[in-house]
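*Asks:* With the sequence up front, the predicted model follows.
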Amino acid sequence: MDLRGKTIIITGASSGIGAAAALLFSDAKANLVLGARRSAELEAIASRIRGQGGNVAILSGDVIDEGYADALVNLARSEFGALDGAFNNAGVVGDMCPVSKMPIDNWNKVIATNLTSAFLAAKAQIPAMVARGRGSIVFTSSFVGHSNGGMPGIAAYAASKAGLIGFVKSLASDHAADGVRVNALLPGGTITPSGGEGDPATLEFIARLHPMKRMADAREIAEAALFLLSDRSSFMTGSPMLVDGGISVRLV
């Protein structure tokens, strides 16, 4: 799957799935614009890509800032001339607790980071793609937006990820005739900092929920994102694509 000549924005690119995607998309010859809050980690990923001959620009910031969403698009245009795709991957799990004990600040943070940021990203990215008559946008949802899979205490996270699926379907309907495809990626448990990386008990619990009895490596999820951003998925739009090790069909 070749992204040669395409310029792709990746958010949440400093670690986990986003970092794996940055390295993979660079191997596929994409021009990359990487965004994340942690500037040092972001620069480290960019340095690896540059060291391998890749083309990359970076900008640190917060995805819940509308100005930041605009700035990433402007950077893509100024550095590489256009915007062809985006992997809007940044997100948070938030505090895991029952709704009756959940602080409103936690709810607001999760919804803003996972769902409102998608609105801001799309608002900035879609006009740039419509102007070219083509583009592909991928949002990272989760299997919990489709089927909880037996995980307690994640109401805010599940609501935000389910909301993303509905949002993607609406965007896809609005812009299919413009040549802009919009899809959702629904990973299962993935070995990342937010997915329990480094905590053996958490990893074992999550792995047991999957019929495959393991969690995904971040690169496995990045491979699916690459497919959705490539021309190999040219007739796909509005799809919630499960890459979840079978957890969504697990018998509880």
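*Replies:* Nice, thanks for sending it over.

*Asks:* When you work out contacts or count neighbours from here on, use the C-alpha atoms and nothing else.
*Replies:* Will do.

*Asks:* And the nearest residue to Met129 once chain neighbours are set aside, how close does it get to Phe227?
*Replies:* For Met129, ignoring the flanking residues on the chain, the nearest one in space by Cα to Cα, 6 or more residues apart in numbering is Gly135 at 5.2 Å. Distance of Gly135 to Phe227, given as Cα to Cα, to the nearest Å: 13 Å.

*Asks:* before we move on, what about Asn88?
*Replies:* Asn88 is 15 Å from Phe227, by Cα to Cα.

*Asks:* where exactly do the strands run in this structure?
*Replies:* Counting by DSSP state E, the chain has strands at residues 7-11, 31-36, 55-60, 85-88, 135-140, 180-187, 240-243.

*Asks:* Include distance to Lys101 when you put the ones you listed into CSV, please.
*Replies:* Supplementary listing: the strands of the chain in CSV, determined by distance: least, Cα to Cα, whole Å:
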stretch, distance to Lys101
strand 7-11, 31
strand 31-36, 30
strand 55-60, 33
strand 85-88, 30
strand 135-140, 27
strand 180-187, 27
strand 240-243, 30
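
*Asks:* So for Asn88 and Phe227, which sits in the more crowded spot?
*Replies:* Remark: of Asn88 and Phe227, Asn88 carries more neighbours, 26 against 15, as counted by other Cα atoms under 10 Å.

*Asks:* So that one sits against Phe139, correct?
*Replies:* Yes - using Cα atoms under 8 Å, Asn88 makes contact with Phe139 at a distance of 4.8 Å.

*Asks:* okay, and the common contacts of those two?
*Replies:* Counting by Cα atoms under 8 Å, 6 or more residues apart in numbering, the residues touching both Asn88 and Phe139 are Ala118.

*Asks:* And here is the other one:
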Amino acid sequence: MVQISPPKRYPEMREKIALVTGGSTGIGLATAQAFAREGAAVIIAGRNEKRAKQALTTFSQDSRVSWIECDVTSGRDVDRLISSALREHGKIDYAFNNAGSGGKMSPIASMSEDAWGKTINGYLTSVFLCMRYQLPPMLEAGRGVIVNNSSVDGLRGYPLPGGAAYSAAKHGVLGLTRSAALEHAKDGVRITAICPGWIGTPPVENFIRKNERVGAQIVGQEPIGRLGTPIEVANGVLWLCSDAASFMLGSPLVLDGGYMA
């Protein structure tokens, strides 16, 4: 296991409010934990209450962390999420739109419309809905940072058969991010994205265990010779949200172990 040093300290995050969708596992949980270490109050949004309760046990007792149930493909749910966060905290300073889900992966020639729709809704429409409801309070306050989780597959075609819809959605996240960032470049709200390579999240690790040959191909695509870790992505998200990234706008941060080099 690669040991990663603790993230830089960002004192400006103390007493700030951070929202992390899909914050119960993997990259989302690591990012929520990183925000909490910096002294921010953290709202985890997700669909699975059991998983959320397990996630909450990983935080220190003095952390201010809560969970709100939300399906990010539902505008009504997202509206309720943001309204609840504002009632509780009065503001949202940072939002990491990380949650995503999709339909069954298959080649384009045999992909069902239902699978396509679920993937586009789960990975792209969900990000639009989150920004749609996060932006008004941030614009009113004249400050805030939104980081959207795209992927290296938003920068290139998916390298294995069956991932066209996922790649299309992640390309869409970058187009949405860039356009929104330009719309609000002078409004005090920074919008950007992160593009992880292959990261050792529970789904990826489970997939590799079941498919050793494909797993070897996946690791082989990383010039660094290993999968990334969720905390490495979380460190990037926190930097994007920090004052140190004040000139970072629209363009994505690529964290990929050399994958796109």
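*Replies:* Happy to help now that I have it. Note that the structure is predicted; figures quoted are calculated from it, not measured.

*Asks:* so how far is Leu83 of structure 1 from the equivalent of Ser66 of structure 2 over in structure 1?
*Replies:* Aligned counterpart of Ser66 of structure 2 in structure 1: Ala57 (TM-score structural alignment). Applying Cα to Cα, the value for Ala57 of structure 1 to Leu83 of structure 1 is 13 Å.

*Asks:* With Ile64 of structure 1 instead?
*Replies:* Applying Cα to Cα to Ile64 of structure 1 and Leu83 of structure 1 gives a distance of 20 Å.

*Asks:* Can you report how many residues neighbour the equivalent of Ala46 of structure 1 over in structure 2?
*Replies:* With the correspondence set by TM-score structural alignment, Ala46 of structure 1 lines up against Leu56 in structure 2. Leu56 of structure 2 has 20 neighbours, counted by other Cα under 10 Å.

*Asks:* Next: Ala71 of structure 1.
*Replies:* For Ala71 of structure 1, the count of nearby residues is 15 (other Cα under 10 Å).

*Asks:* And it? What does it align with in structure 2?
*Replies:* Under the alignment defined by TM-score structural alignment, Ala71 of structure 1 corresponds to Arg80 in structure 2.

*Asks:* show me the contacts for its match.
*Replies:* Contacts of Arg80 of structure 2 (Cα under 8 Å, 6+ apart): none.

*Asks:* how about the helices in the stretch 101-250 of structure 1?
*Replies:* Per DSSP state H, counting those that start in this stretch, the stretch 101-250 of structure 1 carries helices over the ranges 104-111, 117-132, 155-175, 200-209, 218-229.

*Asks:* Can you add distance to Arg181 of structure 1 and give the ones you listed back as a markdown table?
*Replies:* Listed next are the helices of the stretch 101-250 of structure 1 as a markdown table, based on distance: least, Cα to Cα, whole Å:
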| stretch | distance to Arg181 of structure 1 |
| --- | --- |
| helix 104-111 | 24 |
| helix 117-132 | 10 |
| helix 155-175 | 6 |
| helix 200-209 | 32 |
| helix 218-229 | 9 |
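
*Asks:* measure the match of Ala46 of structure 1 to Leu29 of structure 2 for me?
*Replies:* 9 Å.

*Asks:* repeat for Ala180 of structure 2
*Replies:* Here the distance between Ala180 of structure 2 and Leu29 of structure 2 works out to 26 Å (Cα to Cα).

*Asks:* So between these two, which is more surrounded?
*Replies:* Neighbours were counted for Ala180 of structure 2 and for Leu29 using other Cα under 10 Å; Leu29 has more, 25 against 20.

*Asks:* How about that one: what's its closest non-neighbour residue?
*Replies:* Setting aside the residues directly before and after it, Leu29 of structure 2 is nearest to Gly23 in space (Cα to Cα, 6+ apart), at 4.5 Å.

*Asks:* do the same with Val63 of structure 1
*Replies:* Among residues not flanking Val63 of structure 1 along the chain, Ser117 sits closest, at 5.5 Å (Cα to Cα, 6+ apart).

*Asks:* got it, and Ala112 of structure 1?
*Replies:* Closest to Ala112 of structure 1 by Cα to Cα, 6+ apart is Ile64, at 6.3 Å.
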